[in-house]
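Asks: below is the sequence, then the predicted model.
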Amino acid sequence: MFIPITPQISDYAFGRFRELPSPLFGSTPPWLMQIPVNHKISLGSDIIHFIKFIQLNPSEKDKRKQLIKQVTKVIDSLKIISKNGKPKVSFVSPQTPSCVTLYGSEKSNLALPFSDIDISLSGDFININSTIAFQFISDALANACICNEVLSLPLARIPLLKMKGIQDEINIDISIDNQNGIETTKLIGRLCHKNSMLRPLVILIRYLLHQAGFTSVMSGGLNTFMITLLVYSFLEMYNTGNITGGVPDNDIGSVFITFLQHFGYDFNYSKYGISVGVECSYFEKASRGWLDSKRPCMLTIENPFDETSNLTPNVYLTPSIKTYFANCLQWILPSMGDDIYLFLPSNSRLARIISLPEELLNRNK
């Protein structure tokens, strides 16, 4: 049921408050600048043009590839040796095969301009203390004037070294033996290959959640893998008619509206969890003991690698995310007196809910 609510988004992750519509509302957004001013478009076309605008452009791809190449060369040149029982590092010619494995959104083609680059290390780095390994790597990359250290988390469940490229300020996350990250990236690739609408819809949903501060797992939000599973399960059930109860529409605009309706209003977060198995389905959370009495409305997604494990036990911003989706739906629907399907670029419906910081507004000029 569609219930009007006050269109305000609370951004808990960054301590800000955003209000809809966005500042772009009422003007032609940058992704539609090439469309003739009197040419009417659909929401689906609006979305497709936004995806083309927001995804990495050739220059950004080249800069990121160059950073990956530089970081890989330095790390593969580090030889860990033991001297008097203590690990030391020496520099040698880059070793083959490389101990650096790229994973995450950069590998799965879901990267956006603000995305981190994720790499996992193998080889000698697995066999030494993470604190020492990260110190070796951080010093080597800093001395080579490639990256500066931002944060070292050697005692985390998956040890992590966060660095930033000196030249272009691109963030890079370095982990050790992160097999889970590598396998989830492979799964995302398979799912995107299976459903062609998954990638553009994930990019759109991910951007919306990012601009509202809902993509930090540490702050109770959803990471890219969780968003991908959420969208994939929706698409699979949508295509079988399980969500609409009718013939599915292949237009991405219609699919997006249905997604917002489903997760903004219809889906019962307290009762059901999401399974992305051989066939996507919903299950009763209580039947698996996954119903948190203190936070019953949290989004629950079954871990596709372990059906006995809840992938999203700490997404405590679920109520805010649900409200956010509901708000986005209200603003994106036609206004009173508008054409239901078509509108001019200056009346972009997507621009009502998309905010662009200055660096993204000017990146393709």
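Replies: Nice, thanks for sending it over.
Asks: every contact and neighbour count from this point should use C-alpha atoms.
Replies: Will do.
Asks: next, count neighbours for the nearest residue to residue 63 once chain neighbours are set aside.
Replies: Using CA to CA, 6 or more residues apart in numbering and skipping the chain neighbours, the partner closest in space to residue 63 is residue 168 (7.6 Å). By other CA atoms under 10 Å, the residues close to residue 168 number 13.
Asks: what kind of secondary structure is residue 168 in?
Replies: The local conformation at residue 168, judged by DSSP: H, G, I helix; E, B strand; the rest coil, is coil.
Asks: and if you look at residue 89?
Replies: For residue 89, the secondary structure call by three-state DSSP comes out as strand.
Asks: now it: closest residue in space, sequence neighbours ignored.
Replies: Closest residue to residue 89 in three dimensions, ignoring its sequence neighbours and counting by CA to CA, 6+ apart: residue 80, at 4.7 Å.
Asks: I'd say that neighbour and residue 86 touch.
Replies: No - counting by CA atoms under 8 Å, no contact exists between residue 80 and residue 86, whose distance comes to 10.0 Å.
Asks: which parts of the protein are helices?
Replies: In order along the chain, the chain carries the following helices (DSSP state H): 43-54, 58-76, 105-108, 130-143, 179-194, 198-211, 224-239, 252-261, 318-332, 358-361.
Asks: this is the other structure I want to compare:
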Amino acid sequence: MTPTEEESNLRMRVIQRIRDVILSLWPDVESVQVFGSFRTGLYLPTSDIDLVVMGTFKESPLHVLEKALIEHEIAIPSGIKVLDKASVPIIKVWDKESKIRVDISFNMRCAVNVANLIRSFKESFPVLPHLVLVLKQFLMQRDMNEVFTGGISSYSLILMTVNFLQLHPHLDAVLAKPGYLGVLLLEFLELYGQKFNYLRTGIRVADGGSYVCKKEKLEETRQGPSMLYIEDPLIPGNDIGRGSYGALLAKVAFRYAYSTLLAACSSFLSANLDCDKYSLLGRIIVVTDDVVMYREWIKETFPLTDESRVDPSSIGFCTDDPASDPGTDGGGGLGVGAVSPSPHSPTSSGLSSATSSRSSSTASTPPPLSSSPLSSSSPPPPPSVPRLISSASQLTARMTSSSGTQRYHGSNIFYVAPRLGVSRR
């Protein structure tokens, strides 16, 4: 799951090409900056790239840039989409040459501040990158990582992980033991899969981390219902997880992963199996064949040479800023076995994020991959995952777990899982 040097360099080449187009349109633009997972180093080979353009524009720049990217053959018409009605208007680009996805926004200054915040969290919790990378892959292969489909965003997942580490009662003791990353992963899945009360509790990472009463915070900020309340540490009153209306689907997935790994660990110990030969983590995370083939294609088609190597500072990265290093970061062993293809978990064909450079050799045709994510509607949930319903009628969701019965009244979106005791009254 850790990106290679070729993939990182290819990403920087993609940024460089898009940046050149932007500067050709608006030479006096204030800046073109990278933010998100690529800037912080918490990105997967299948992650997209986030760019923000700072400047003053006489007219809406979205469609102007869309036309220019097509004219410069950065993307084909079916591989670019303008979301001008979204709360944060963006251009979603599917790079024609590398098949890397890029999201471009304008004048979102808070996005850069988020990168600095994540940098401070990485310094405070060195285990953070390892946990986040595995959890991002876990959610992505289940189509639960996009907010516009009700999933949990990378930023929300990072804050959930930070809060988990902040409030861990015995973190120092756990870190002192062999296999501590595996233990922390299991505890994270147990917390958010079984114990955390999504309906009544909110998450706060400011001031050392704490839990907050969701009802009180929503009344205080006068916001609508929120299935996953995460207090924004940078913007008072903002709920980072407000769009994650499918958070309870993620809870089901976390609980599945926890029970699967726990049972697998017990079996491995009783059978005295070698974890170097048999993957435990592969029971919940799958690296599909098309991703492996695509990454091999990147390595062969865009080799890293002195001529193709991109200077990070030329695309807005500060070389003295650890948070700005786009190189491979984290992903070390989790103590529960390596990632490998496994029949125990649903798969996802997603694109491998890799990197773009125009090497001296002509790029061959990439191996078959799924169609562009911009030209298709959001995929349905896997068969094993309960579907979502939306109703204006009053609903009562009752979920019985080890912590007791939880109820929620309202007309929000709920997930339906009869085996969990969710009922309509």
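Replies: Sure, I can see it. Treat the numbers as computed from the prediction; the structure is a model and nothing was measured.
Asks: list the TM-score for the superposed pair.
Replies: Aligned and superposed, the two chains score 0.72 in TM-score terms (TM-score structural alignment, normalised by the length of the first structure); 286 aligned residues with a CA RMSD of 2.5 Å.
Asks: coming back round to it: so which of the helices of the first structure gets nearest residue 307 of the first structure?
Replies: Evaluated with CA to CA, the helices of the first structure place helix 224-239 nearest to residue 307 of the first structure, the distance being 13.7 Å.
Asks: helices and strands around the closest one, which ones?
Replies: Packing contacts for helix 224-239 of the first structure, counted by 3 or more CA pairs under 8 Å, 6 or more residues apart in numbering; DSSP states H and E, involve helix 179-194, helix 198-211, strand 272-276, strand 280-284.
Asks: read off where the last one ends up in the second structure.
Replies: So that's strand 280-284 of the first structure. Using TM-score structural alignment, the residues of the second structure aligned to strand 280-284 of the first structure are 209-213.
Asks: just to revisit the earlier point, for residue 354 of the first structure, find the nearest of the helices and strands packed on helix 224-239 of the first structure.
Replies: Among those, helix 198-211 comes nearest to residue 354 of the first structure, with 6.9 Å by CA to CA.
Asks: so where in the second structure does the closest one end up aligned?
Replies: Residues 128-141 of the second structure are matched to helix 198-211 of the first structure when aligned by TM-score structural alignment.
Asks: ok now that stretch, how far from the chain's centre?
Replies: Averaging C-alpha coordinates over stretch 128-141 of the second structure and over its chain gives two centres that are 7 Å apart (CA atoms, centre = their mean, to the nearest Å).
Asks: and for stretch 13-25 of the second structure?
Replies: With CA atoms, centre = their mean, you get 25 Å for stretch 13-25 of the second structure.
Asks: with stretch 152-170 of the second structure instead?
Replies: 13 Å.
Asks: swap in stretch 87-96 of the second structure?
Replies: Taking the mean of its C-alpha atoms, stretch 87-96 of the second structure sits 16 Å from the chain's own mean (CA atoms, centre = their mean).
Asks: now do stretch 187-206 of the second structure
Replies: Centre to centre, stretch against its chain (CA atoms, centre = their mean), the figure for stretch 187-206 of the second structure is 18 Å.
Asks: with stretch 234-248 of the second structure instead?
Replies: Taking CA atoms, centre = their mean, one finds stretch 234-248 of the second structure lying 15 Å from the centre of the chain it belongs to.
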